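In: Would you be able to build a 3D model of this:
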Amino acid sequence: MTIDVAADTESPPGFRTRYRQLGPLLGGELLGGTVYELDPGERNGPYHYEIGNEECLLVLAGTPTLRHPDGRDELAVGDMVVFPEGAGGAHQLINESSAVTRVLILSTKREPQGCAYPDSGKLSTLGGVFRIAGAVSYWDGETAG
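Out: Below is the predicted model:
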């Protein structure tokens, strides 16, 4: 099967990719997958980690740089990395090379899903994106009567 990718026209410069979501294409319900192509200087999205799901990356072409909690590593074709849920699985792909990079990212599809963005102090879940700084205590606004 040839996987054609479509341009991302909504993301700001530096975060533009071409991608194709494979789950709906192949009929997957519990496993998702997306093929991304990154031009030089682009990222696949903000530095983030999943809440409730795991992801797995396979490099198909090029040499993307992986940013992770322990630093940065240049990856090569055939390299595979698992991102566990939670802060230890934080990641971002950056194309610091002069050639197009192509990767496959697989993920579990557990609900509800969430995503945290450590650089910007945000959390996304249930269709919204929120600032973590606005967090309240568990009992805030609750009464027993």
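In: Every contact and neighbour count from this point should use C-alpha atoms.
Out: Noted.
In: wait, what's in contact with the spatially closest residue to Ala87 that is not a sequence neighbour?
Out: Counting by C-alpha to C-alpha, 6 or more residues apart in numbering, Tyr49 is the residue found nearest to Ala87 once chain neighbours are left out, at 5.9 Å. If you count contacts by C-alpha atoms under 8 Å, 6 or more residues apart in numbering, Tyr49 has them with Glu85, Gly86, Ala87, Gly88, Gly89, Ala90, His91, Cys115, Ala116, Tyr117.
In: Assign Gly28 to helix, strand or coil.
Out: For Gly28, the assignment made with DSSP: H, G, I helix; E, B strand; the rest coil gives coil.
In: let's see this one next to it:
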Amino acid sequence: MTKPSGFDPRSVPESNSTGYPEPYAARARKRWYRRLGDHAGLSHFGVNLVRLEPGGRSSERHWHREQDEFVYVLEGETVLVTDAGEELLGPGMCAGFPAGAANGHHFLNRSGRDVVFLVVGDRTPTEEATYPDIDMHGRTGPDGRMRFTRKDGSAF
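Out: Purely as a prediction, here's the structure:
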């Protein structure tokens, strides 16, 4: 018997875990996400429902070598920070980050209420993430998880 395809996103567990090493992990504690793509059994692209508490950030500013990334704002106002500066995005606005475009980006919540947005990206098995503002580099390991080192390759 085939299980139904539809589901309530609130039924997917919410987590604020991160693979970032300290001190960067602490800066991600106000970011919560639900892995909707995993819940739906998707294997070619990921879909995450992200919630930023007031004062939260989506990630450290980064760009992807192999993976496209798309963000659609559902609730609240978030500050998109890129190499070009800052831009306020509200509900219904979106942003896209093509693979290989060296334009570091992240989202900040400077408001007094939660911000909610969808993040969609492909699951290219060989991925690298560059963090222009900090001494960190990410590379996907054989198990599909991102591993972080300093830019010279040394461990944290």
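In: State the distance from the residue nearest to Ala87 of the first structure to Asp8 of the first structure.
Out: 21 Å (C-alpha to C-alpha, to the nearest Å).
In: Alignment lookup: Ala95 of the second structure to the first structure.
Out: Residue correspondence to the first structure (TM-score structural alignment): Ala95 of the second structure is matched to Val81.
In: nearest spatial neighbour of that match, skipping sequence neighbours?
Out: Closest residue in space to Val81 of the first structure, ignoring its immediate chain neighbours: Leu57 at 5.1 Å, by C-alpha to C-alpha, 6+ apart.
In: That neighbour -> the second structure?
Out: Counting by TM-score structural alignment, the partner of Leu57 of the first structure is Val71.
In: Same check on Leu31 of the first structure?
Out: In the second structure, the residue paired with Leu31 of the first structure is Phe45, using TM-score structural alignment.
In: ok, now which ones touch the closest residue to its match other than its chain neighbours?
Out: Using C-alpha to C-alpha, 6+ apart and skipping the chain neighbours, the partner closest in space to Phe45 of the second structure is Asp122 (4.0 Å). By C-alpha under 8 Å, 6+ apart, Asp122 of the second structure lies in contact with His44, Phe45, Gly46, Gln67, Asp68, Glu69.
In: and what of Gly23 of the first structure?
Out: With C-alpha under 8 Å, 6+ apart, Gly23 of the first structure has these contacts: Glu29, Leu31, Gly32, Gly33, Thr34.
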